[in-house]
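Visitor: pasting the structure only:
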């Protein structure tokens, strides 16, 4: 099953600058394996050493955060969109009044 994968700017060095790539797989795990095959090195930026989605990376299939779905076993129906989104931290310092 072919899906569209939205790649964040920080990972586009692995996809030759492409913001959207196509991958196949019945589950998110399969899609990530396909991505790794086509774009070596990208999977280790999404998954930690234990094979789980990294703490500061959010992955969505459609509008659903996979952490609240079936994790890496979340189904990826044909035509769906997978979004890899790095968490953003920081902000302004304390307000001085």
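Guide: Yes, it's here. The structure presented is a predicted model; accordingly, all values stated were derived computationally and were not measured.

Visitor: From now on I want contacts and neighbour counts done on CA atoms only, so please keep to that.
Guide: Noted.

Visitor: How is the residue nearest the centre of the chain assigned, secondary-structure-wise?
Guide: In the chain, the C-alpha nearest the mean C-alpha coordinate belongs to residue 84, at 2.8 Å (CA atoms, centre = their mean). Using DSSP: H, G, I helix; E, B strand; the rest coil, the structure places residue 84 in strand.

Visitor: Please compare the first structure with the one that follows:
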């Protein structure tokens, strides 16, 4: 399945400055693997050393936060939008 991935400004150095790129995969894990194949280095910014989503990175498939869905197994239907959003902290 082909999906559209929205890339935050901080990760655009991996996508040649593009704010959106296409990726393939039936679920989020496959989409992120395809993203890494085509934009080397971005995977390490989204996934930790154990292959799980980093604590301070939020990922949405369409409008659904994957942490409250199936995580990396969240289905990514053809044409879905995937958003990678770094968490913002402050006080």
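Guide: Done, it's in. Note that the structure is a prediction, hence the values are computed from the model and not measured.

Visitor: Quick check: the residue nearest to the centre of structure 1 touching residue 8?
Guide: Yes: using CA atoms under 8 Å, residue 84 of structure 1 is in contact with residue 8, at 6.4 Å.

Visitor: mind checking what the residue nearest to the centre of structure 1 lines up with in structure 2?
Guide: Matched by TM-score structural alignment, residue 84 of structure 1 corresponds to residue 84 in structure 2.

Visitor: who's in contact with its match?
Guide: 5-8, 57-60 (CA atoms under 8 Å, 6 or more residues apart in numbering).

Visitor: Swap in 7 Å and give it another go.
Guide: 6-8, 57-60 (CA atoms under 7 Å, 6 or more residues apart in numbering).

Visitor: Kindly report the same for residue 21 of structure 2.
Guide: 4-6.

Visitor: Tell me how far the residue nearest to the centre of structure 1 lies from residue 4 of structure 1.
Guide: Distance, residue 84 of structure 1 to residue 4 of structure 1, using CA to CA, to the nearest Å: 11 Å.

Visitor: tell me, what's touching those two both at once?
Guide: Joint contacts of residue 84 of structure 1 and residue 4 (CA under 7 Å, 6+ apart) do not exist.

Visitor: on that earlier part again, could you tell me which of the contacts of residue 21 of structure 2 belong to strands?
Guide: Of the contacts of residue 21 of structure 2, the ones assigned to strands by DSSP state E are 4-6.

Visitor: Of these - the most surrounded one?
Guide: residue 5 (22 neighbours; other CA atoms under 10 Å).

Visitor: give me the element residue 89 of structure 2 is part of.
Guide: Assigned by DSSP states H and E, residue 89 of structure 2 falls within no helix or strand.

Visitor: Count residues in the vicinity of it, would you?
Guide: So residue 89 of structure 2, with other CA under 10 Å, has 6 neighbours.
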